[in-house]
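Visitor: The following comprises the amino acid sequence and a computationally predicted model.
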Amino acid sequence: MIAHHAGGIPLHNASRHNTAGPSRSTQSSGRKIAALIALVAGFSVAFVLAPGMVTSRPGDGYADQGELVETVRAAFVEYWSSGVQAFSPSLESAVDYWLRYHVAKAVIAVILLTVLLALGRMLKASFVNAGPLTAGKKLAFVSAGGLVTILALFSSVLVMANVQGVVAPFSSLISMLPVGETEGELADTLGQVRYQLAESTGARGQENPALDLMISDFARYHAAMAVIALIAAAVSLGVSVLLWVRFAKTARSDRRTRFVSGSIGVLAALFTLGLIVVGVANMGTAADPAPALAAFFDGGL
């Protein structure tokens, strides 16, 4: 009787129960991972397509990027010719649209990053808790984890860039100007901008009030990225330290956990260094924006 029962439960039923339990857990984990992958795909498409659709207003006339560029081209010429710092109505409308556009992009990028982090945690747990794996399955886990990690880092860059666009939408917008134009009103305007920027970098003072605003906004644009990058660097450094502490505390026998912690810790450390470089470079540009702005307008020549 004892040989066939344990605590009143037949041993063959208990064995069947133990086998079914992990199977259900594996199936549930697989469904969750599949759902997260579907969300990543959906929000990736939304990042590209949704902002333009949800931020457009009747009368904007920005059906695609080509139309927006044409609007910016005409609005910039009008603004420069106005001789005042206040935006012309057409430029103000374009800047307002670009602000809304970047807000939408930033929100979607944050959601995408959150989903990727959740997917990464699920993959890590599945990899660490999985039983014996063939070489092919190990390679699949490592490849999937590496891809998700890279996509998460890329999504964080998208968040940073779009927050920068929210802070200084005017400078972000004028980056769409075709500065290599050689004929027409825009070419004449660009020539005047280049000349007066050369005057300003020579400490002789700028003549057009619009140039004052362009330079100050360009400084804000780069100051924003400097702050964003350095905050992100602090977060990334903290994550790297936590991962390396976990790596050091994990038993050598738990090779999978050590591999995941060490690999992501290295990537986080490299990402931190890159962010520091970006932050310092943008601090320098923010402190003296006129030469960098002149270089932008000279870029098409």
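Guide: Received, thanks. Residues are numbered from 1 along each chain as shown.

Visitor: hey, let's count contacts and neighbours off CA atoms from now on
Guide: Will do.

Visitor: what's near enough to touch residue 62?
Guide: Residues in contact with residue 62, defined by CA atoms under 8 Å, 6 or more residues apart in numbering, are 56, 68.

Visitor: what about versus this one:
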Amino acid sequence: MTPLSRSNRSYAIVPLLLSAILVVAFVVVPPLAVPVARGGVDLSSRAQGVITAWVAEGSAERPAALRDFVEGWRDYHVVKAALAAAAGLALWRVAREARRRWVVGGRAYGQAVTLVVASGLAFFAALVVLANLQGALAPLASAVSLLPSADGDASYAATLARLSAQVSAGRPTGAAGAVLTDFAFFHLVLAALAWLLAIGLGIGSFRLLRRRLRARHDVSTPRREKLLLTTLSAPIAAAALFALVVASANISTAGDPAPELTAFLDGLGG
């Protein structure tokens, strides 16, 4: 076995190790760093308790228990975004090295697998970062998304119905107004992040396509390099278009958030 073969074989396990570290970190680190995430299975009931008490109080000012929960939930998203960003950067470096080795490595087919796996995991990590940034910037709406369904709880169902009626009434005040405002911002943040993602993917796709066109008649460009440029440009462009669709849908919701929020609350109340 040549040194290159041994290097290729050992290098192929790096993305798997990084993804395993990411999964472990997502499970272990946030509860250690953020108290609100401890006993995560109880998050829904805790969100139900603090939000139900707030709605019953009828005040726009958030009670201390709700503030603590929402701030903790925001910190939880920040920690997860940081973990995902670190893993994504590491995986991106792996993908770049795998690409270099695959282009120049002769029969280094393991590098192609490494490139695909690392690139896919890096893109997934980027999506996780965006999702958690959304939750960190609009933590109240994110906390509302934790609410469980009523499942026969008449008192809780009545609270959901009351909140839904206030939201749909137009210009709600108190808890309903605060939730609606943050819900609109929640979707506006996602729209902005999706636009940024679409711009980044669009620029990447354009650069790949331009490099492919330049390499078309360049005999010094390796055949694998040309194949890679051709293969990657189309799916990246498609992902950019999908991100634009997501951005447009969320801008629409941010402009008129009441119907979607009402539908969500009514769905929980049964």
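Guide: In hand now; what should we look at? The structure presented is a predicted model; accordingly, all values stated were derived computationally and were not measured.

Visitor: Any chance you could compute the TM-score here?
Guide: In this superposition the chains share a TM-score of 0.90, using TM-score structural alignment, normalised by the length of the second structure; 266 aligned residues with a CA RMSD of 2.2 Å.

Visitor: Go ahead and flag the most central residue of the first structure.
Guide: Closest to where the C-alpha atoms of the first structure average out (CA atoms, centre = their mean) is residue 158, at 1.5 Å.

Visitor: Do I have it right that that residue meets residue 106?
Guide: Yes. With contact defined as CA atoms under 8 Å, residue 158 of the first structure counts as touching residue 106 (7.3 Å).

Visitor: What is the aligned counterpart of the residue nearest to the centre of the first structure in the second structure?
Guide: Matched across to the second structure, residue 158 of the first structure falls on residue 128, judged by TM-score structural alignment.

Visitor: For the second structure, which segments count as helices?
Guide: With DSSP state H, the ranges of helices along the second structure come out as 3-11, 14-33, 43-57, 64-104, 109-137, 139-144, 154-168, 174-215, 223-255, 258-269.

Visitor: Give me whichever of those is most buried.
Guide: The highest average neighbour count among the helices of the second structure, using mean count of other CA atoms under 10 Å, belongs to helix 139-144 at a mean of 23.

Visitor: in the first structure, what residues pair with it?
Guide: Under TM-score structural alignment, the match for helix 139-144 of the second structure is residues 169-174.

Visitor: Can you name the residues that contact the match of residue 158 of the first structure?
Guide: 81, 84.

Visitor: So what does residue 229 of the second structure match up with in the first structure?
Guide: Per TM-score structural alignment, residue 229 of the second structure is aligned with residue 261.

Visitor: And for residue 85 of the second structure?
Guide: Match for residue 85 of the second structure (TM-score structural alignment): residue 110.

Visitor: ok, its match touching residue 157?
Guide: No. Taking contacts as CA under 8 Å, residue 110 of the first structure lies outside contact range of residue 157: 10.3 Å.

Visitor: mind checking how far the closest residue to residue 146 of the second structure other than its chain neighbours is from residue 122 of the second structure?
Guide: Among residues not flanking residue 146 of the second structure along the chain, residue 44 sits closest, at 5.1 Å (CA to CA, 6 or more residues apart in numbering). Distance from residue 44 of the second structure to residue 122 of the second structure, counting by CA to CA, to the nearest Å: 30 Å.

Visitor: Residue 214 of the second structure now?
Guide: For residue 214 of the second structure, the distance to residue 122 of the second structure - CA to CA - is 27 Å.

Visitor: With residue 222 of the second structure instead?
Guide: Taken as CA to CA, the span from residue 222 of the second structure to residue 122 of the second structure is 25 Å.

Visitor: Residues contacting the match of helix 139-144 of the second structure, please?
Guide: Taking CA under 8 Å, 6+ apart as the rule, stretch 169-174 of the first structure contacts 72, 95, 96, 98, 99, 165, 214, 217, 218, 221.

Visitor: list the contacts for the counterpart of the first one in the second structure?
Guide: In the second structure, the residue matched to residue 72 of the first structure (TM-score structural alignment) is residue 47. Residue 47 of the second structure is in contact with 69, 143, 144, 146, 147, counting by CA under 8 Å, 6+ apart.

Visitor: cutoff 10 Å now
Guide: Contact analysis of residue 47 of the second structure by CA atoms under 10 Å, 6 or more residues apart in numbering lists 66, 69, 70, 73, 143, 144, 145, 146, 147, 148.

Visitor: try residue 220 of the first structure
Guide: Contacts of residue 220 of the first structure by CA under 10 Å, 6+ apart are 164, 167, 168, 171, 214, 226, 285, 286, 287, 289.

Visitor: Spit out the contact partners of the second one.
Guide: Contacts were defined as CA under 10 Å, 6+ apart; by that measure residue 167 of the first structure touches 99, 102, 103, 217, 220, 221, 222, 223, 224, 225.

Visitor: Can you give me the distance of it to residue 236 of the first structure?
Guide: Residue 167 of the first structure is 22 Å from residue 236 of the first structure, by CA to CA.

Visitor: Excluding chain neighbours, what is closest to the match of residue 85 of the second structure?
Guide: Per CA to CA, 6+ apart, closest to residue 110 of the first structure is residue 159, 6.2 Å.

Visitor: what sits against the one you found?
Guide: Contacts of residue 159 of the first structure by CA under 10 Å, 6+ apart are 102-103, 105-113, 153, 165, 228.

Visitor: before we move on, what about residue 137 of the first structure?
Guide: 127, 143.
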